[in-house]
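A.B. asks: below is the sequence, then the predicted model.
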Amino acid sequence: MYEHYQQLQNQFKAVHKEVDQLRASKSRPGELRREIGQLEEESQQLTEKIANLKKKSASDPGFQELLAATSALRKEQEEQAKLAERKRDQMLSLSLAEKRAREAEARLQDLRASLSQDATPEQLFERLQSQVARNNDILTTKFPAEFRTQQETLQRLERALSEPPKTEHDIADMEDEVQALRSTIQQYQAQIADAQVAQGSGDGEDKLAVFRQHANLQARKLAEKEEELEQLRADKQRLLRSTEELEAKLASISGSKFMSRDEFKQYATTLRNKTNQYKKVKAELAELTAESVVLHRTEQLLKSKDADLEGFLRDLERQKGVSGFLATQDKIDDVSVQNARVNALKGETLEEISRVVTDINQALKERKNQLAPQIKELRTVRQRYQEMEQVYLERKAQYDHTAVGLEAERLKLEQECAAFQEDALREESQFHLLHCQLQLQQGKADKIAQEIEFEQGTSNARLLRDIRSFQELYKHKVAQQESLTKELRKQQKALKTSAPAKKQQREMFEGLLHLLSCKARLAQQDNQKNGNANRNGGGVGGVGQDMFDGRADIAHFDVGGANVMTLEA
């Protein structure tokens, strides 16, 4: 009893977990029911299509062979698609593995280079810092750029998928455009080759730069046109959607184009009433026609008795005060005749409509009689369908229950696998780190052993030709740096000592140069004013001209360690 209680308790826990997982999932019962209903409808449609195809192909003798061949072809195509997908995944995995191998090989070469060279810890630290900076640069620059590129590609593909399918005319236009662009590129390439052959290497490079600039301009224009084309396509899609919405609204306002059953019955009742009314009016019309014949005969007899009947009638109308009565009566009779003709046409139309209605009713009766066996069979099939649906729902409930349990187990295994993989990666990283540290310490230990060997002098080994050990090498470098520091300090002191005098001399020379420039400018102005007399007389303008037209020499010489400039005529 207690074991049964524990089993029930464990079963309750498992069911409770499954319910929590189902609640946490994004799927909703209403959506699932709609999807199930849609799938059932599609399944029913497919079943009907298959049954129709079987009926049509039952009389075909070679259908089974064709079916076997198409089934084999479909299986081969599915297998080919699976193999292509597997090949693509393996190629992607191969490229990733090669990339990781190249990165690992580069790191290995860096480590070997650092171990093979006699590098100090500071140099190793700087090298690691540069590697970290390079990795940061890749992380902040290269990866975001690749991510943006992939996003743009994804957006472009989504736009391409959202566009309507291309017609053959659109494809032909695009192929013509591509062919035109290819011909243009070939022309440009031919022009570039001709220019390089004709002008040589130097001129060819200039021409090539011009053509490149032109090609870049054309590419930019092409990109602008493509953007404009994309915008126009988006506008076209928006207008098409707006048109469809307006058409849907118009259809909802205008209503159905065909009469319903009730409307048809009402129309048939109205038609029968009008037919009965037409028959009554037709009988009255027959009576009136007979009476009209009698009256017409009477009129002829009266006209034969009195030749001037019309004059007599006009006089009689004038006496009675109703002039124009007969003319008006004739017009009324003409209108009555025309109305009778129209009514006759309407009667014929109504008879035609009644005959059509009778034919339709007869056709409906015949169709009902033809469909009666199929309706009976449909009821049987519907009952069998309900039974199969009940079995299907039970099996589907079992499947869903099993699928939920397996999905939960799969998620648990994936989580455990991910945790184990993280542990393995962490241990591998720690191993590589410790291995590198071990190699560094081993290199330091080897260096210390060499230094001890050099100091003890147990062998004739030396670090360099004139230097025995690392200690002597570092002392020699320290001495060189100290002597270089002393020399630089002497030069700094000499520069500080001579700096004020040289600065003052430079300022005086700049003032002198400014003064001479002013004198030369004034002399040129005086020379332009005075004309030929001043040019022949010499004067100040001549002196300025002699001073600045090449007859004055500027000499430099050293006085007390400073550079002195003199002007010699």
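C.D. replies: Received, thanks.

A.B. asks: switch to C-alpha atoms for all contacts and neighbour counts from now on
C.D. replies: Noted.

A.B. asks: how far away is Ser162 from Gln155?
C.D. replies: Distance from Ser162 to Gln155, counting by Cα to Cα, to the nearest Å: 10 Å.

A.B. asks: check Val178 too.
C.D. replies: Distance from Val178 to Gln155, by Cα to Cα: 23 Å.

A.B. asks: and Ile253, by the same measure?
C.D. replies: 39 Å.

A.B. asks: same check, this time on Gln505
C.D. replies: 71 Å.

A.B. asks: so for these two, which residue has more residues nearby?
C.D. replies: Gln505 (16 against 12; other Cα atoms under 10 Å).

A.B. asks: in which helix or strand would I find Leu567?
C.D. replies: Using DSSP states H and E, Leu567 falls within strand 562-568.

A.B. asks: neighbours of Asn276, just the number please.
C.D. replies: Neighbour number of Asn276 under other Cα under 10 Å is 11.

A.B. asks: meant to ask about Gly544
C.D. replies: Residues near Gly544, counting by other Cα under 10 Å: 20.

A.B. asks: for it, give me its contacts.
C.D. replies: Lys519, Ala520, Ala523, Gln524 (Cα atoms under 8 Å, 6 or more residues apart in numbering).

A.B. asks: spatially nearest residue to the third one, not counting backbone neighbours?
C.D. replies: Among residues not flanking Ala523 along the chain, Gly541 sits closest, at 4.2 Å (Cα to Cα, 6 or more residues apart in numbering).

A.B. asks: equivalent analysis for the first one, please.
C.D. replies: What sits nearest to Lys519 in space, not counting adjacent residues and going by Cα to Cα, 6+ apart, is Gly544, at 7.1 Å.

A.B. asks: give me the distance between that neighbour and Asn536.
C.D. replies: 14 Å.

A.B. asks: if we can go back for a sec, got the buried residues for the helix or strand hosting the residue nearest to Ala523?
C.D. replies: Using DSSP H and E, Gly541 sits in helix 539-548. Buried residues in helix 539-548, counting neighbours by 16 or more other Cα atoms under 10 Å, are found at Val540, Gly541, Gly542, Val543, Gly544, Gln545, Met547.

A.B. asks: what about versus this one:
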Amino acid sequence: MSEQLKFIVEQLNKDPFKKKFNLITFDSLEPMQLLQILNDVLAEIDPKQVIDIREEMPEQTVKRMCSLLGMLKYKPPGNLSDVSSFRQGLVTGSKPVVHPILHWLLQKVPELKKRAYLARFLVKLEVPADFLLDDVIGDTYHQYEELVEGFKTYHKECEQLRTSGFSTAEIRRDISAMEEEKDQLFKRVERLKKRVESLPNHQRMLDQAKQLRVEKEREESLTHQKQDQKNQLFQAEQKLLRSQQQLKDLRQASADASPESIMKRLEEEIKINSYMVSEKLPKELEGMRRTVQYLQKVASEPAMGQADLQDLEDKIKEVDSQINQLIEQRMMRNDPIDDKLTLYRQQASIITRKKESKAEELQEAREKLAAAEKELKQRTSQTQTLHGEEVISGDELKRLVAKLRSKGTAYKKKRQEIAELKAEYGVLQRTEEILKQRHETVQQRLQIVEAEKGISGYSDTQEELERVSAIKSELDEKKGRTLDDMSEMVKKLNSMIVEKKSALAPIIKELRSLRQRREELNQEYDEKKTRYESCAAGLESNRSKLEQEVKALREEIAQKENQYHYINSMSEIIEMQIQRAAEEMKAYVSSDPQERKKAIREVYMKNIAEQELLGKKLREEQKMVRENHSANMEQMKMWRDLEELMECKKKCFIKAQNKVSIGQIIQEGGEDRLVL
């Protein structure tokens, strides 16, 4: 209790209550103050409970608090399980009642806030069934229930979003970053507009660009629609193929099935089901009932000690010995009919065991089939809900695999071509780099020559060209000479390029021959790969056949081993029975009377004689009872009549006494009136 008070005081001193209590001041609170604190805690959980209890009737306070506590699923302690005592404790502000409530509430404030918030919307209004028969009220109540269900779904989505890891700070940062990007885009658009406005026909160009963008978007939508139509067409084709395959299977089944075969199959199913219903299932049910009875009997009995267990083991040993003696006595009779029937009984027992095992296998197979069908339905429903498509069957899967293989070969060829193109692209790129480097060297030489000739920067910028054109009149002679020099340099460069091409020509021819050789090697590789795959498939099929044969031989070996162990155990049992029979014959033929008394025959003869004597005594007693039955019945009837007579006398005596007492009361009343 002290720990409970410490926890309550600590929680009340924290936010949002801030009461500044200690153990002494809290324990010395008046009942009304304690109820007000309880009401403040409830108001923190549910804001509707904010009220001063001095302005409210005690009955209303208790009713309001009890309804809220019931909604919050509060369970009073064991000593306050009575509802009337709990309500009375709330009315009076009893500490044993209020303290556990405060302890429970302060432990789960956030959880209870959530529960109280949800209860405002999820606790349904109780409307009598008679009122719901009205159409308007029924429709309104139905809409109310739909709104409640909608609130549940929205609340779940809200909770998922809260727990999904998104935070408002990250979202605000993303929004601010997006706004900055938006501003940058606006500025860039403005700059582009300013640059475009200087061009002629810029409005027409903008319209053309807008129309181009619209057409591209339309093209994308059309491609999406085309892809959707292709998917739908593919699904329809697959569905048609499945339907055709099912029709083909049904036709084959109907062509192969004759009325006699169908009747035979139905008769076999009926036999199997009748065996399951009439023999197997009743036996299992009876075995389960016996097991349940035995377990109930064991559970109802008191706990057993070591001595009780030892007694039970001794009894078990004694019963086993009696069973063995009975078996030996039965074998001593040497009945030829029983000897002939044992073989048939063994065969019948073997057949019944086989039937039971096959029935169990059939039951397991049916259960597996049902489970597989259920799993198939679940997966088909899941795939349909996820992808909106139907599940592909095995034949369709094989066809798809064949298509994928053909597409895979085509893909490999295309990839090979792409690799060749990439290699050629690399060579061309390298030649381009070399030519660029040479062009740069030529440009550098040209710049040097231009610098030497006084026209530096002529080939770089348009401003230099404009400057050169401005002083054209002054440098006509120099320009002519420079142009001659440039033409000579261009001729030299062309001659150098021709020389390099002639030098590269044999290398390119050799590269072409090597590419052709590579194509031939790739074709040879593909042929050998197909041969390898066919050989591997043949070896795999042979391996599977050999594995099946090995599995069948192992099962046969296991059956033979079981048969061998069964025959060995039966031979050992027969030897033991023969040994016991020999001992019984020895005891029965022995001249010693003590040994002969130990024989099973003598014991059972003695028991039979005792039972016959007991039966004789019981028959004599039965005879005596039958002879005295009529007299005893008459005597019993007389006793009953006497009992009824005495009961009647008793009632008459009681009535007489009551009449005498009433007369005395009347007489005493008359005397009183005379006195008055």
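C.D. replies: That came through, no problem. Small disclaimer: the values here were computed from a predicted structure and weren't measured.

A.B. asks: what's the TM-score here?
C.D. replies: Remark: TM-score between the superposed chains equals 0.28 [TM-score structural alignment, normalised by the length of structure 1]; 216 aligned residues with a Cα RMSD of 6.2 Å.

A.B. asks: circling back: tell me the one of the buried residues of helix 539-548 of structure 1 nearest Glu18 of structure 1?
C.D. replies: Taking Cα to Cα as the measure, Glu18 of structure 1 lies nearest Met547 of those, at 107.6 Å.

A.B. asks: quick check: the gap between that closest one and Val540 of structure 1.
C.D. replies: Distance from Met547 of structure 1 to Val540 of structure 1, by Cα to Cα: 10 Å.

A.B. asks: how about Gln189 of structure 1?
C.D. replies: Gln189 of structure 1 is 68 Å from Val540 of structure 1, by Cα to Cα.

A.B. asks: also Lys207 of structure 1?
C.D. replies: In terms of Cα to Cα, Lys207 of structure 1 sits 56 Å off from Val540 of structure 1.

A.B. asks: cool, and Gln64 of structure 1?
C.D. replies: From Gln64 of structure 1 to Val540 of structure 1 the distance is 123 Å (Cα to Cα).

A.B. asks: now do the helices in the stretch 251-400 of structure 1.
C.D. replies: Assigned by DSSP state H, counting those that start in this stretch, the helices in the stretch 251-400 of structure 1 fall at 261-305, 309-320, 325-456.

A.B. asks: and the longest one with helix 309-320, angle?
C.D. replies: Helix 325-456 of structure 1 and helix 309-320 meet at an angle of 90 degrees, taking axes from the mean of the first three to the mean of the last three Cα atoms, to 10 degrees as the criterion.

A.B. asks: which SSE is immediately downstream of helix 325-456 of structure 1?
C.D. replies: Criterion used, DSSP H and E; the element after helix 325-456 of structure 1 is helix 470-530.

A.B. asks: on contacts alone, who are the packing partners of that following helix?
C.D. replies: helix 539-548, strand 562-568 (3 or more Cα pairs under 8 Å, 6 or more residues apart in numbering; DSSP states H and E).

A.B. asks: okay if I get those as a markdown table plus distance to Ala344 of structure 1?
C.D. replies: Shown next, in a markdown table, are these (distance: least, Cα to Cα, whole Å):
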| stretch | distance to Ala344 of structure 1 |
| --- | --- |
| helix 539-548 | 129 |
| strand 562-568 | 135 |
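
A.B. asks: nearest to Phe420 of structure 1, out of those?
C.D. replies: Here strand 562-568 is closest among those (Cα to Cα), at 79.9 Å.

A.B. asks: for that closest one, packing partners?
C.D. replies: helix 470-530, strand 553-559.

A.B. asks: and those as CSV, adding distance to Leu301 of structure 1?
C.D. replies: Shown next, in CSV, are those (distance: least, Cα to Cα, whole Å):
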stretch, distance to Leu301 of structure 1
helix 470-530, 143
strand 553-559, 157
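
A.B. asks: what's the most buried one of those?
C.D. replies: Mean neighbour count, computed with mean count of other Cα atoms under 10 Å, is highest for helix 470-530 among those, reaching a mean of 13.

A.B. asks: just the element for Ile608 of structure 2, please.
C.D. replies: Using DSSP H and E, Ile608 of structure 2 falls within helix 600-627.

A.B. asks: how far does that helix sit from its chain's centre?
C.D. replies: 69 Å (Cα atoms, centre = their mean, to the nearest Å).

A.B. asks: show the subsequent helix or strand relative to it.
C.D. replies: Using DSSP H and E, the first helix or strand after helix 600-627 of structure 2 is helix 629-675.

A.B. asks: look up how far Ala223 of structure 1 lies from the most centrally placed residue in structure 1.
C.D. replies: Nearest residue to the geometric centre of structure 1 (Cα atoms, centre = their mean): Arg156, 2.0 Å. The gap separating Arg156 of structure 1 from Ala223 of structure 1 is 14 Å, by Cα to Cα.

A.B. asks: cool, Gln481 of structure 1 as well?
C.D. replies: 61 Å.

A.B. asks: which positions in the helix holding Ile608 of structure 2 come out as buried?
C.D. replies: Result for helix 600-627 of structure 2 [16+ other Cα under 10 Å]: buried residues Ile600, Arg601.

A.B. asks: just checking, what packs against it?
C.D. replies: helix 306-333.

A.B. asks: buried ones in the helix it packs on?
C.D. replies: Here helix 306-333 of structure 2 shows Gln325, Glu328, Gln329, Met331, Met332 as buried, counting by 16+ other Cα under 10 Å.

A.B. asks: what does stretch 208-219 of structure 1 give?
C.D. replies: Using 16+ other Cα under 10 Å as the test for burial, stretch 208-219 of structure 1 gives Leu208, Phe211.

A.B. asks: and the end-to-end length of stretch 556-568 of structure 1?
C.D. replies: Start-to-end, stretch 556-568 of structure 1 (Cα to Cα) is 11 Å.

A.B. asks: hmm, who's touching it?
C.D. replies: Ser498, Ala501, Lys502, Ala552, Asp553, Ile554, Ala555.

A.B. asks: which two from these end up farthest apart in space?
C.D. replies: Ser498 and Ala552 (29.5 Å).

A.B. asks: what about Lys492 of structure 2, neighbour count?
C.D. replies: 12.

A.B. asks: what strand or helix carries it?
C.D. replies: Element membership for Lys492 of structure 2 (DSSP H and E) is helix 476-589.

A.B. asks: hang on, the earlier thing: of all the helices and strands packed on helix 470-530 of structure 1, which one is nearest Gln442 of structure 1?
C.D. replies: That would be, of those and by Cα to Cα, strand 562-568, which comes in at 59.8 Å.

A.B. asks: check the offset of the closest one from the chain's centre.
C.D. replies: The answer for strand 562-568 of structure 1 is 76 Å, by Cα atoms, centre = their mean.

A.B. asks: stretch 174-194 of structure 2 too?
C.D. replies: 50 Å.
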